[in-house]
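**Q** Fold the following and give me the result.
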Amino acid sequence: MTSSDPELEAMVAKASINAEVAQLIYEARTKAGLTQKQLAELVDTKQPVIGRPF
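**A** As a prediction, the model looks like this:
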């Protein structure tokens, strides 16, 4: 389906990578027992940045 459209293929690949990174961050955060707010404070940002979809 996407192989005939390189731009769409690149978008799908990027979305897949983003989803994988988001999942890894979520797993690490929950394993560490951190809330989104606590993680945000540790990385000097705000909770909505942590909680927003990629």
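**Q** Please count neighbours and contacts with C-alpha atoms only from this point.
**A** Noted.
**Q** Nearest the middle, which residue of the protein would you pick?
**A** Most central in the chain under CA atoms, centre = their mean is Ala22, positioned 2.6 Å from the mean C-alpha point.
**Q** Look up how far Asp5 lies from that residue.
**A** According to CA to CA, to the nearest Å, Ala22 and Asp5 sit 26 Å apart.
**Q** now swap in Tyr26 and tell me
**A** 32 Å.
**Q** For the comparison step, fold the sequence that follows:
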Amino acid sequence: MDDKKAEQRQVDKFKDLARELEADEDEAAFEEQVKKVAKKEPPPKRDNPESN
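**A** Just a heads-up that it's a prediction; the model follows:
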């Protein structure tokens, strides 16, 4: 029974976090949110002589 309660608490935590992040089941809305935080491509690495 404790496992079921722990699992339910985990589910509730997930749901609370999803609400806080304004999660949406709509794929288009999700992609729009991802674009706000994701970068297209990392900048090219430079050799830094000071770090060697």
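**Q** quick revisit: among Tyr26 and Asp5 of structure 1, which residue is more densely surrounded?
**A** Neighbour totals were compared for Tyr26 of structure 1 and Asp5, and Tyr26 leads with 17 against 9 (other CA atoms under 10 Å).
**Q** Which helix or strand contains that one?
**A** Secondary structure assignment for Tyr26 of structure 1, by DSSP states H and E: helix 6-31.
**Q** Ala10 of structure 1 pairs with which position in structure 2?
**A** With TM-score structural alignment as the criterion, Ala10 of structure 1 lines up with Ala6 in structure 2.
**Q** I should have written Glu41 of structure 1 there, sorry.
**A** Aligned partner of Glu41 of structure 1 by TM-score structural alignment: Lys35.
**Q** Its match: neighbour count?
**A** 10.
**Q** What separation do you get for it and Glu22 of structure 2?
**A** In terms of CA to CA, Lys35 of structure 2 sits 15 Å off from Glu22 of structure 2.
**Q** Cheers, nothing more for now.
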